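> Sharing a model that was predicted from the sequence below.
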Amino acid sequence: MNIVSKIKIGIQYMNDWPLEPLLNPVFPECRVKRAVMLGRKILPPFIVFILFWAVYQGGGFKGIPLLFALSSNFPVTLVCVIFLMLMPLQGYLWFYKRAVTRLNDKQKDFYILVCSKLEKEPAMNPTMMDLEKALNACIKTFGTDLLKKL
């Protein structure tokens, strides 16, 4: 499986994960989802600021042509921009890793309970992605009352 398909699975898992307050103490997905979503909002202005600062430090606003202004500190600027652009990708890869993780015994018992309440056949070797789908169906059908048993 290539990196692009892993990122797509991670993005799908992140977008589908329910942001329920009752799930916060049990699963780290809620906290990481909020952090990645915040990063997607605030990192682009930082990237623009870094590029603006590189032009300013190179003398681009004092009449020096843009290519000469960027050439003085271009490697450092490029590394900073690439680092900031890769931060959300690390979150997506973390979500992929969590999506394919097998459930532990307690989570598996809860997954089987939710599937029995939904009258749905549970998977043989359930992953976190299966649990997420069951949780979404449970929340839509029964509300958050069943989550208190977790």
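Nice, I can see it. Just so you know, these numbers come straight off a predicted model, no measurement behind them.
> Please make it C-alpha for all contacts and neighbour counts, starting now.
Noted.
> The longest helix seen in the chain packs against which elements?
Counting residues, the longest helix found in the chain (DSSP state H) is helix 29-57. On a contact count with 3 or more C-alpha pairs under 8 Å, 6 or more residues apart in numbering; DSSP states H and E, helix 29-57 meets helix 66-71, helix 74-99.
> okay, these in CSV with mean neighbour count and distance to residue 34 next?
Shown next, in CSV, are the helices and strands packed on helix 29-57 (neighbours: other C-alpha atoms under 10 Å; distance: least, C-alpha to C-alpha, whole Å):
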stretch, mean neighbour count, distance to residue 34
helix 66-71, 16, 35
helix 74-99, 17, 11
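> closest one to residue 21 among the ones you listed?
Of all those, helix 74-99 sits nearest to residue 21, with 18.9 Å by C-alpha to C-alpha.
> Tell me if I'm right that residue 68 and residue 58 touch.
Yes. Using C-alpha atoms under 8 Å, residue 68 is in contact with residue 58, at 7.5 Å.
> Reformat the helices and strands packed on helix 29-57 as JSON lines; add distance to residue 37.
Formatted as JSON lines, the helices and strands packed on helix 29-57 follow (distance: least, C-alpha to C-alpha, whole Å):
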{"stretch": "helix 66-71", "distance to residue 37": "31"}
{"stretch": "helix 74-99", "distance to residue 37": "8"}
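> Comparison target below:
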Amino acid sequence: MATTITSILKDGQQYMQTWPMQKQLYTMFPEGRVIAATKLSITVMPALAVLTVAMILHVQGYEKLPQAIAMGAFFLSLPMQGLIWLGHRSNQLLPPSLNSWYLDIHQKMQMQGCALQSPKAKPKYRELASLLKTAFDELDKAFTQRWL
């Protein structure tokens, strides 16, 4: 199954929206930090790219146009790099230790009465993100604190 850059970017956006931004998860997974940096870069980098190009052209003149465009393109590529990382990560299979943790949380959530799909045989990070988001949204904080 071939994945295109656009599908990876879409997967990254979906994963960024699905991953629960909980402080308990920051120490266990890099997703929280990557998502925060990606959201910031989506907001800031277009303006920074325009400002950089304008300043280089203003200070050094149009003979530096290729360098100005290259620097602007670099700043514009930073949000895409974050989305690509997130998209790639969302499609990776969970390692065995996280796989057992995923199954354990899934079982405990079903015992608490959460309506869940059946667990995947080979879950990916996107399934873990969806499960964790459901856990943080539907269960009380005392119950989720015991898992982390």
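Yes, it's here. It should be emphasised that the depicted structure is a prediction, and the values quoted were computed from it without experimental measurement.
> thinking again about what came up before, mean per-residue distance, the longest helix of structure 1 versus structure 2.
On superposition with structure 2, the mean distance recorded for helix 29-57 of structure 1 (mean C-alpha distance after the TM-score superposition for structure 1) is 1.5 Å.
> Give the aligned range of that helix in structure 2.
Counting by TM-score structural alignment, helix 29-57 of structure 1 falls onto residues 31-59 of structure 2.
> For the matching stretch, buried residues please.
31-32, 34-35, 38, 41-42, 45-46, 48-50, 52-54, 56-57 (16 or more other C-alpha atoms under 10 Å).
> Would you check the distance separating it from the middle of the chain?
Put simply, stretch 31-59 of structure 2 sits 18 Å off its chain's centre (C-alpha atoms, centre = their mean, to the nearest Å).
> can you check stretch 128-142 of structure 1 too?
Its chain's C-alpha centre and that of stretch 128-142 of structure 1 lie 18 Å apart, by C-alpha atoms, centre = their mean.
> what does it correspond to over in structure 2?
Against structure 2, stretch 128-142 of structure 1 falls on residues 125-139 (TM-score structural alignment).
> Let me see the contact set for the closest residue to residue 26 of structure 2 other than its chain neighbours.
Take residue 26 of structure 2 and drop its neighbours on the chain: the residue closest to it by C-alpha to C-alpha, 6 or more residues apart in numbering is residue 32, 5.6 Å away. Applying C-alpha atoms under 8 Å, 6 or more residues apart in numbering to residue 32 of structure 2 gives the contacts 19, 21-22, 25-26.
> Which ones among the residues you listed map onto strands?
Counting by DSSP state E, no part of the contacts of residue 32 of structure 2 is found in strands.
> who wins for most neighbours among those?
In terms of neighbours by other C-alpha atoms under 10 Å, the contacts of residue 32 of structure 2 top out with residue 19 at 22 neighbours.
> what does residue 70 of structure 2 align to in structure 1?
Match for residue 70 of structure 2 (TM-score structural alignment): residue 79.
> what's the answer for residue 81 of structure 2, then?
Match for residue 81 of structure 2 (TM-score structural alignment): residue 90.
> Tell me how far its match lies from residue 7 of structure 1.
9 Å (C-alpha to C-alpha, to the nearest Å).
> Kindly report the same for residue 145 of structure 1.
Distance from residue 145 of structure 1 to residue 7 of structure 1, by C-alpha to C-alpha: 33 Å.
> The two: which has the busier surroundings?
residue 7 (20 against 10).
> so which helix or strand takes in the more buried one?
helix 3-16 (DSSP states H and E).
> That helix vs structure 2, average distance?
Looks like 0.8 Å for helix 3-16 of structure 1 (mean C-alpha distance after the TM-score superposition for structure 1).
> now for that helix, which elements pack on it?
Counting contacts by 3+ C-alpha pairs under 8 Å, 6+ apart, helix 3-16 of structure 1 packs against helix 74-99, helix 128-142.
> Can you list the buried residues in that helix?
6-7, 9-14.
> any chance of those residues in JSON lines, with distance to residue 103 of structure 1 too?
Formatted as JSON lines, the buried residues of helix 3-16 of structure 1 follow (distance: C-alpha to C-alpha, whole Å):
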{"residue": "6", "distance to residue 103 of structure 1": "19"}
{"residue": "7", "distance to residue 103 of structure 1": "21"}
{"residue": "9", "distance to residue 103 of structure 1": "18"}
{"residue": "10", "distance to residue 103 of structure 1": "17"}
{"residue": "11", "distance to residue 103 of structure 1": "20"}
{"residue": "12", "distance to residue 103 of structure 1": "19"}
{"residue": "13", "distance to residue 103 of structure 1": "15"}
{"residue": "14", "distance to residue 103 of structure 1": "17"}
